[in-house]
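S.K.: Structural data only, the sequence is not supplied:
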């Protein structure tokens, strides 16, 4: 009986399913082409820079020690001040050394008096020895006494000079112009000198100029020498000092130091372990902004200016195989193009291969683009790379100081742009 009751219900459900299944299928909405921004790739003159990590050192550095022992009486400078060569720094209690000097002066006076007596006795005996009034033995004794008196006077003079040196050492002056550190010893302390554990009083470092030391790999070194070979006599030895390569200095916060340095020294051998050569640049530091010990970034022009195709970093995609950009074809479809990247210049990147100047590149909306699919482009323009600083491209000529101005020169094929910092 239950089967007869349920049968009409099952039949109705089957009928509804049949009617629904036979109706028209619902289609998914068609995807609209994504909106993107495109801009033509530009060709500009650029310069590649090699960048190194370096540190600042003072040209001259002096550790101030006392050459005599005694109690410190006076500190005559302010901690961290700039001092001049010959400026008074410390005074040590000189009473003991003054007494020793005065004693040496008195001793000389005594020996001078003895010498005068000995010389007078010798002169008298020299006249009497011929007549027999003075024996030869007595005459010989007077000669020896006169010579001894002269030697005593000379010894007294030397002793006075030695005591004068000790007395002068009680007053300590600056050996160089520079910035002084704090005093490590305060008034009233006993200062020790000599071998063992002498007392370090303070340190002084020169300020202007300073050295920037950094390590250059051997391939870059050979490239620099080859690049500038034409600027020197081909028959002469090529050294880093003779090339006078200008360098740019960047501080730890990324700011550019306003004055250029000049390479003046390279180590006499390349490290076999690291394949690098230690190089030194002289950097003007008139305002004292560069302190010894600072870490800096040093940039050196790696080659001459050249024409390059550039696109923004945002236009470059990457996968496990290569780097690529999307180029817009005549049908507004995105075509994937594998490219070989070069150096970075401001917001732009050099494209060595795979792209020509003037081709429209998708610079915004890269993530929603699919190869060979249409897009809705919005025209835009490429940003400009930073202007080339001409002063870092050439060697500084003989007797010419490193140039402190960084007025950039606009290349011929680049529209006028306001000066901007060099690429970071």
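M.R.: Everything's here; your move. Just so it is clear, the model here is predicted, and its values are computed rather than measured.
S.K.: Could you use CA atoms for every contact and neighbour count after this?
M.R.: OK.
S.K.: distance of residue 73 from residue 381?
M.R.: Using C-alpha to C-alpha, to the nearest Å, residue 73 is found at 73 Å from residue 381.
S.K.: who's more crowded, those two?
M.R.: residue 73 (18 against 13; other C-alpha atoms under 10 Å).
S.K.: starting at the chain centroid, how far to the helix or strand hosting the more buried one?
M.R.: According to DSSP states H and E, residue 73 maps onto strand 70-75. The chain centroid and the centroid of strand 70-75 are separated by 38 Å under C-alpha atoms, centre = their mean, to the nearest Å.
S.K.: and the next helix or strand along the chain from that strand, what does it pack onto?
M.R.: Scanning forward in sequence from strand 70-75 by DSSP H and E, the next helix or strand is strand 82-83. On a contact count with 3 or more C-alpha pairs under 8 Å, 6 or more residues apart in numbering; DSSP states H and E, strand 82-83 meets strand 178-180.
S.K.: Give me the residues contacting the strand it packs on.
M.R.: Here strand 178-180 makes contact (C-alpha atoms under 8 Å, 6 or more residues apart in numbering) with 79, 80, 81, 82, 83, 84, 202, 203, 204, 205, 206, 207.
S.K.: Included below, for side-by-side comparison, is a second structure:
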């Protein structure tokens, strides 16, 4: 039997031994409840035909823009349109008071008739003089005077004919018709006001008309891009107005997500701006519904290469390690390892991978935060494409 002073120490020793035994027995149970492999969603990269492109911001301009001004002065009598309506070439727009010009035309006709009567008399008088015997019945001086009178009468008739044509034109100019088809703005002058016409700079602006279909889109490109386009164009095409830039272009408005408007480049300027190092380009687009309006902003895509097959993955499959981008590729034994990739742009909601990924790789597209390099995962197959995956021609930059 132990002395009394050793009994507490012995009890503590026995308790410590029991605790060690308990810990040793619980270790196998801990291994049995190890966490399972994380579940992730995997898919193959999507193959699509894509084409490299550049994007520029620009503004729409009207194909034709006309300021409606009168060629004659007078009081405005009628307005034949509603502000902002669509008009066709030749439609009546304004009418200037015609009465003064009708009177001027009648006066010009009367003056012409008088000149023609004088000419008829001069011709008959000359004919009578030519039938007389020169030197005895009529002098040569008298005959010359009658010849001169006939020529003066002919000139007077010509002048009065010109005056009559001018009066007829002035009368026609009182009816202002649409010079082009398009959309007219608001009236700038009300009925009853005096309209100043003519060719001077102080003529009265009555309205403006802009063409609607087609419409042009102007933008500026940098010098490097311009040179790249020229090298891609053939020598024969480079002499055309668009410098051979016959590549397709697409456009989207500020409230649109996709480039849905298709057009073509029809003009490139003849000089590069010294201050900005850019050159002006212009594209033409169809606008049958009139939605595209002059002055509106938009973003244009210019294809710079022929379509080629590229690999696309969702943005959710891409991870970041400092400045490098990577995706997790799952091996046949369900082990995830990172593959560093080079990114293109977003196409149809997916990211183009330009380098670092193979078409037969299986990529983690959902559950990226649950994966660690070299860990085993529990993959579930899914479709990485959010489109049809049939190889639609799209663009990347």
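M.R.: All right, it came through fine. Remember, it's a predicted structure, so these values are computed and weren't measured experimentally.
S.K.: care to give me the TM-score?
M.R.: Superposed pair, TM-score by TM-score structural alignment, normalised by the length of the second structure: 0.80. Supporting alignment: 371 aligned residues with a C-alpha RMSD of 3.5 Å.
S.K.: Where in the second structure does the strand holding residue 73 of the first structure fall?
M.R.: Aligned by TM-score structural alignment, strand 70-75 of the first structure falls on residues 74-79 of the second structure.
S.K.: after superposition, how close is the matching stretch to the first structure?
M.R.: Its aligned residues in the first structure lie a mean 0.5 Å from stretch 74-79 of the second structure after superposition (mean C-alpha distance after the TM-score superposition for the first structure).
S.K.: The strand holding residue 73 of the first structure: which residues count as buried?
M.R.: 70, 71, 72, 73, 74, 75 (16 or more other C-alpha atoms under 10 Å).
S.K.: Could you work out the most separated pair of those residues?
M.R.: Based on C-alpha to C-alpha, the longest span within the buried residues of strand 70-75 of the first structure runs between 70 and 75 and measures 13.9 Å.
S.K.: What is the strand holding residue 73 of the first structure packed up against?
M.R.: strand 88-92, strand 190-191.
S.K.: Strands of the stretch 101-250 of the first structure, start to end?
M.R.: 171-173, 178-180, 190-191, 200-205, 210-217, 246-250 (DSSP state E, counting those that start in this stretch).
S.K.: CSV please, covering those and showing mean neighbour count.
M.R.: Converted to CSV, the strands of the stretch 101-250 of the first structure look like this (neighbours: other C-alpha atoms under 10 Å):
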stretch, mean neighbour count
strand 171-173, 19
strand 178-180, 23
strand 190-191, 18
strand 200-205, 20
strand 210-217, 23
strand 246-250, 24
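S.K.: Please tabulate the ones you listed in CSV, including the columns distance to residue 340 of the first structure.
M.R.: Shown next, in CSV, are those (distance: least, C-alpha to C-alpha, whole Å):
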stretch, distance to residue 340 of the first structure
strand 171-173, 62
strand 178-180, 50
strand 190-191, 67
strand 200-205, 48
strand 210-217, 24
strand 246-250, 28
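S.K.: Surely residue 216 of the first structure and residue 280 touch.
M.R.: No. Counting by C-alpha atoms under 8 Å, residue 216 of the first structure sits too far from residue 280 to count as a contact (10.1 Å).
S.K.: any idea what residue 185 of the second structure aligns with in the first structure?
M.R.: By TM-score structural alignment, residue 185 of the second structure lines up with residue 181.
S.K.: what's the neighbour count on the nearest residue to its match once chain neighbours are set aside?
M.R.: Closest residue in space to residue 181 of the first structure, ignoring its immediate chain neighbours: residue 80 at 4.9 Å, by C-alpha to C-alpha, 6 or more residues apart in numbering. Using other C-alpha under 10 Å, residue 80 of the first structure has 14 neighbouring residues.
S.K.: now swap in residue 285 of the second structure and tell me
M.R.: 20.
S.K.: if I look at it, how far off is residue 94 of the second structure?
M.R.: For residue 285 of the second structure relative to residue 94 of the second structure (C-alpha to C-alpha), the value is 31 Å.
S.K.: Residue 336 of the second structure now?
M.R.: Taking C-alpha to C-alpha, one finds residue 336 of the second structure at 77 Å from residue 94 of the second structure.
S.K.: and if you look at residue 173 of the second structure?
M.R.: Counting by C-alpha to C-alpha, the gap from residue 173 of the second structure to residue 94 of the second structure is 10 Å.
S.K.: Looking at these two, which one has more neighbours?
M.R.: residue 94 (24 against 19).
S.K.: What lines up with the more buried one in the first structure?
M.R.: Residue 94 of the second structure maps onto residue 90 in the first structure, by TM-score structural alignment.
S.K.: what's around residue 22 of the second structure, how many residues?
M.R.: Number of residues near residue 22 of the second structure (other C-alpha under 10 Å) recorded here: 11.
S.K.: next helix or strand past the helix or strand hosting it?
M.R.: Following DSSP H and E, one finds residue 22 of the second structure within helix 7-32. Next helix or strand after helix 7-32 of the second structure toward the C-terminus (DSSP H and E): strand 39-43.
S.K.: Mind giving me the packing neighbours of that next one?
M.R.: So strand 39-43 of the second structure, by 3+ C-alpha pairs under 8 Å, 6+ apart, packs with strand 363-366, strand 378-381.
S.K.: Out of the ones you listed, the one nearest residue 155 of the second structure is which?
M.R.: Where these are weighed against each other on C-alpha to C-alpha, the nearest is strand 363-366, at 93.4 Å.
S.K.: Give the aligned range of that closest one in the first structure.
M.R.: Strand 363-366 of the second structure maps onto residues 361-364 of the first structure, going by TM-score structural alignment.
S.K.: cool, and stretch 284-295 of the second structure?
M.R.: The aligned range for stretch 284-295 of the second structure is 282-293, by TM-score structural alignment.
S.K.: Work out the gap between the matching stretch and the centre of the chain.
M.R.: On C-alpha atoms, centre = their mean, the centre of stretch 282-293 of the first structure falls 9 Å from the chain's centre.
S.K.: got it, and stretch 57-74 of the second structure?
M.R.: 19 Å.
S.K.: Likewise for stretch 94-108 of the second structure?
M.R.: 46 Å.
S.K.: Tell me where the second structure has helices.
M.R.: Applying DSSP state H to the second structure gives helices spanning 7-32, 99-131, 140-173, 223-232.
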